[in-house]
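Chemist: turn this into a structure:
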Amino acid sequence: MPSRRALLRSGAVAAAAGLAGCSALGGAPGPVPLPDATPGPDDWPGRGYDARNTRYSADAEPPRSEPTPRWTREFRFCHEPVVRGTRLVLNTGNEDREYTVGLRTTDGSEVWRSESEPWGYPTPTLGAERAYVTGPDCAFGIDLETGEETWRGQPCHGANTAGGTVADGRLYMEYGGYFSALDGTGRVRWATSHDAETPPAVVGDTAFVATVFTVAALDLTATARELPWEDLDDDQPAHAKREAAGRWMDPPAASNVGPRFHHAPAVDGSLVFATATGDEGGELRALARADGTERWTVSSPPSPRAGEESREAPDPVNDPVPPVVADDRVVTCLGDRQVLALDRGGTVQWTRTLEHSVTGLAGAGETLLAVTHDRSIERSGEGHGGLVALDLGSGEPRWSLSFDDHVSGVTPAGGTVYATVVVDRRNGGTVSTERLLALS
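Modeler: As a prediction, this is how the structure comes out:
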């Protein structure tokens, strides 16, 4: 099967210019920054919440007691919605085509439906004024108020199905097979040959990415070069070579028998937090932001000491989930039923073992939200999916909801928790309908 990079490269990418360290090409206009997109308490604009991928909205106030649906909507699929103020955005579709839709958060009514066609399931990324949507042939910017397309990649290329991160006036994403920085005009202002499986964390002049086999820190000031004999219209944009852009990588050498990093890392202060899947379970690695040195690691099952036999992981075992990085702690689940909160030094602050396996976490204010699945029940059986709210400071339960099928996503914004639940499947198990609930 061809690699995604091979599939995505469909033509030229504009020459890089304007960003520190990039080569400027004669006649190319200067960069135009995107508006500041720092999220507030009423927002959840991307999969990782903010540019650091903390998955934590400090000032949001989700329900402290069991919520009820304020409104519901059904779609063919809607996965993880994103929110900017009073606009909720998601990708969905019908039998004819896929599209992006904007809803009012107040009542769930549809405000607009895009003409642009996204990949489908991937989550859009919301800037200050637009929803940035990845498609098989281009990346699009859709006005949050009107639904009109007001931005697109210049020139068009297929984009990473994972979407991007808006930071420091640019949209960072894998675009045309290169990890790229696009500006307010849609032009690529910087690129490197590195991969980025999921939306990166971007802090200052460094992007932190997951490449399945490694976690890497990329120097966004590394010089992007174009060789004199390369054609501007060919498959390779001006870009920084992998070696030039790479500040550090963990593990230092990629291996197809090592751990797998399926989620982008989170960054807080001097530390980078990354979850990995290994042969015997999951782990959370705390790495030095400056050089990638491992500060500490926790794993499930716990890693054996010298001379100690391996210990079995709790059953069942899934992939570890991206961590929630709050003000004074990092919370994760490493592929089992145990939610684990640690301080910055790796000392356990609390643990909470839930009834079912944890497949997702999000933090808002003083609340931690956990998506759960009961693997012992048929996927369309009563109680298969769940949503559990814990006290972020202590791990004590606050409330829980049970559903008859998968919970596909959870998004806390303001005083509302938006949950996506599978409600119908075709023969063979293919999802045919998902319900979006606004819980308050």
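Chemist: please make it C-alpha for all contacts and neighbour counts, starting now.
Modeler: Noted.
Chemist: check which element follows the helix or strand containing residue 389 along the chain.
Modeler: According to DSSP states H and E, residue 389 maps onto strand 385-391. Next helix or strand after strand 385-391 toward the C-terminus (DSSP H and E): strand 397-403.
Chemist: here's the other one to compare against:
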Amino acid sequence: MVWPAPAPAPAPAPAPAPAPAPAPAPAPAPAPAPAPAPAPATVPVYTDGTARVNALLAASLNATIPSGVYMISGELAVRNGQVIAPAAGAQVTFKAATAYTGRFITSVDKSFTVRGITFDGNYANRFSLEGNDVANLMNISGGTNVTLENNTFQYAPAQAIWTYRSPSIQIRGNTFLEAWQPIRMDANNLTAGVIENNTFKNTTAYKSIQHITAVNATNLVVRGNTMEGAGVLPASSHGYEGTWGNAIYIFNSTGYVVENNTVGRNYWSSLVVGQNSTNVTVRNNSFTGGTLGNGGLQSAWIEQVGANTINFTGNTLMGGLSVGDTGGDYLTITNNIITVPPGGTGIDCNYAFKHGTISGNTIKALNATKPDMGIYLWQKDDPSTNIQLLNNAISGFNKGVAVNNLGGAGTVYGIHLSGNTFASNNANVWVPSTIKLNTPLGQ
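Modeler: Have a look, this model is predicted:
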């Protein structure tokens, strides 16, 4: 028997191909080197600054000034209706040349606008011109609605801005740094305009006299300014300014408003409502006493001859209020917060204050060292006197309310107390036994 040949063995399965090795990850690209920071722009200095600026002023009523420090050695010829401002993004400074003894701008009967310029009076190199009107940065006479906005006035050896009979002037958003006197205004009994949202700063580095002095102004508004340091290095001479060393001094003026200002320490005080000030409103300010020691303990004054019909309301005082020396009558003093340092008096009412209301005020000592008096009513010996003390809160004094005449003698008239509250005073109401009260005080 023949057997069949055996079936051939199956071919072995091919070995699987090895998996390809993974491609190596690409090396990360090196981070690009950071671009170098741009070099700070260099602002050119032009020694022929007066000529350059005057050429621009002559060329257009809309004078656009390129970046630069323009050294000023002569007056700038501002035209009626002109608007002067930096070019877009430009930094522009007008700086007094060291040997220059004059002004930057003298304007007569022109209306113009200046915005965004730095005016540098070079005080450090022009000390000999201190307080001299020939070195005012701006002298403005006449013109209507002159507008000075968002500028910087620095290192002025005299007035930064001097104005006369320039109605409705607008001084807004400027910075005044180390100016001998930033603003001196004589409105010549015209509607005075607005001084608002400016910053005033002086230190002991340069002599100064006052921040704002205004006279013969009608309906002036001083609003929203931040102020500190007037007169802390006293001026060499006070000239015709009998009252100095204050942030704000306004006199021979009517209908003005001082509101929403924040005033730090100055040499004498924050505010003087001066002689012949009538129909005045002082409201919602923060005032601070001066650096003078006992003479600077009061933060505001209403006491010069002819000052009357004044509403003083909603203010916060660090330091007292003095009224009624040779003037300061027909006053309404309401809803103020008065904090009194040692040695001070909350509301010091001298003899000329005979008619008015002191109501709703909080008058308190700064610390445990008791000042002498919260409210002092002095020399109320006129039978026409009518002073109402209503709903005040008085705390922390030797005498909460004190009443007296010269020599502790005579009769006191017309003082009425009602609804006042007292705390932590050694005596709430004090009257010498030698004084006769025409009518009982009421508390």
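Chemist: post the TM-score for the overlay when you can.
Modeler: The TM-score (TM-score structural alignment, normalised by the length of the first structure) is 0.24; 181 aligned residues with a CA RMSD of 7.6 Å.
Chemist: re the thing from before, now the angle from the strand holding residue 389 of the first structure to strand 397-403?
Modeler: Calculated by axes from the mean of the first three to the mean of the last three CA atoms, to 10 degrees, strand 385-391 of the first structure forms an angle of 170 degrees with strand 397-403.
Chemist: for strand 385-391 of the first structure, packing partners?
Modeler: strand 367-373, strand 397-403, strand 407-413 (3 or more CA pairs under 8 Å, 6 or more residues apart in numbering; DSSP states H and E).
Chemist: report the angle between it and strand 367-373.
Modeler: Going by the same axes, to 10 degrees, strand 385-391 of the first structure makes 160 degrees with strand 367-373.
Chemist: buried stuff in strand 385-391 of the first structure?
Modeler: Residues 385-391 are the ones in strand 385-391 of the first structure that count as buried (16 or more other CA atoms under 10 Å).
Chemist: could you check the angle strand 407-413 makes with that strand?
Modeler: 30 degrees.
Chemist: any idea which strand is longest in the second structure?
Modeler: strand 181-191 (DSSP state E).
Chemist: distance to residue 246 of the first structure added to the helices and strands packed on strand 385-391 of the first structure, as a markdown table?
Modeler: A markdown table is the format used below for those (distance: least, CA to CA, whole Å):
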| stretch | distance to residue 246 of the first structure |
| --- | --- |
| strand 367-373 | 34 |
| strand 397-403 | 42 |
| strand 407-413 | 33 |
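Chemist: to residue 134 of the first structure, which of those strands lies closest?
Modeler: strand 407-413 (18.8 Å; CA to CA).
Chemist: on that earlier part again, and the next helix or strand past the longest strand of the second structure?
Modeler: strand 193-196.
Chemist: other SSEs contacting that next one?
Modeler: strand 169-172, strand 221-223.
Chemist: can I get those in TSV including mean neighbour count and distance to residue 302 of the second structure?
Modeler: Listed next are those as TSV, based on neighbours: other CA atoms under 10 Å; distance: least, CA to CA, whole Å:
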stretch	mean neighbour count	distance to residue 302 of the second structure
strand 169-172	22	25
strand 221-223	21	17
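Chemist: save those strands as CSV, and put in distance to residue 334 of the second structure too.
Modeler: CSV is the format used below for these (distance: least, CA to CA, whole Å):
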stretch, distance to residue 334 of the second structure
strand 169-172, 29
strand 221-223, 19
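Chemist: of the ones you listed, which is nearest residue 161 of the second structure?
Modeler: Of all those, strand 169-172 comes closest under CA to CA, at 9.5 Å.
Chemist: after the closest one comes which helix or strand?
Modeler: strand 175-177.
Chemist: JSON lines please, covering the buried residues of strand 385-391 of the first structure and showing distance to residue 283 of the first structure.
Modeler: As requested, these are exported to JSON lines (distance: CA to CA, whole Å):
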{"residue": "385", "distance to residue 283 of the first structure": "24"}
{"residue": "386", "distance to residue 283 of the first structure": "23"}
{"residue": "387", "distance to residue 283 of the first structure": "23"}
{"residue": "388", "distance to residue 283 of the first structure": "22"}
{"residue": "389", "distance to residue 283 of the first structure": "23"}
{"residue": "390", "distance to residue 283 of the first structure": "22"}
{"residue": "391", "distance to residue 283 of the first structure": "23"}
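Chemist: out of these, who's nearest residue 419 of the first structure?
Modeler: Closest to residue 419 of the first structure, out of all of the buried residues of strand 385-391 of the first structure and judged by CA to CA, is residue 387, at 8.5 Å.
Chemist: make sure that closest one is actually in contact with residue 397.
Modeler: No - contact criterion CA atoms under 8 Å: residue 387 of the first structure and residue 397 do not qualify, at 11.3 Å.
Chemist: circling back to that earlier point, tell me which of the buried residues of strand 385-391 of the first structure is nearest to residue 92 of the first structure?
Modeler: Of these, the one sitting nearest to residue 92 of the first structure (CA to CA) turns out to be residue 385, at 21.3 Å.
Chemist: so that closest one sits against residue 409, correct?
Modeler: No - applying CA under 8 Å, one finds residue 385 of the first structure not in contact with residue 409, separated by 11.0 Å.
Chemist: immediately after whichever strand or helix holds residue 83 of the first structure, which helix or strand?
Modeler: If you go by DSSP H and E, residue 83 of the first structure is part of strand 82-84. Once the chain leaves strand 82-84 of the first structure, the next helix or strand it forms, by DSSP H and E, is strand 87-93.
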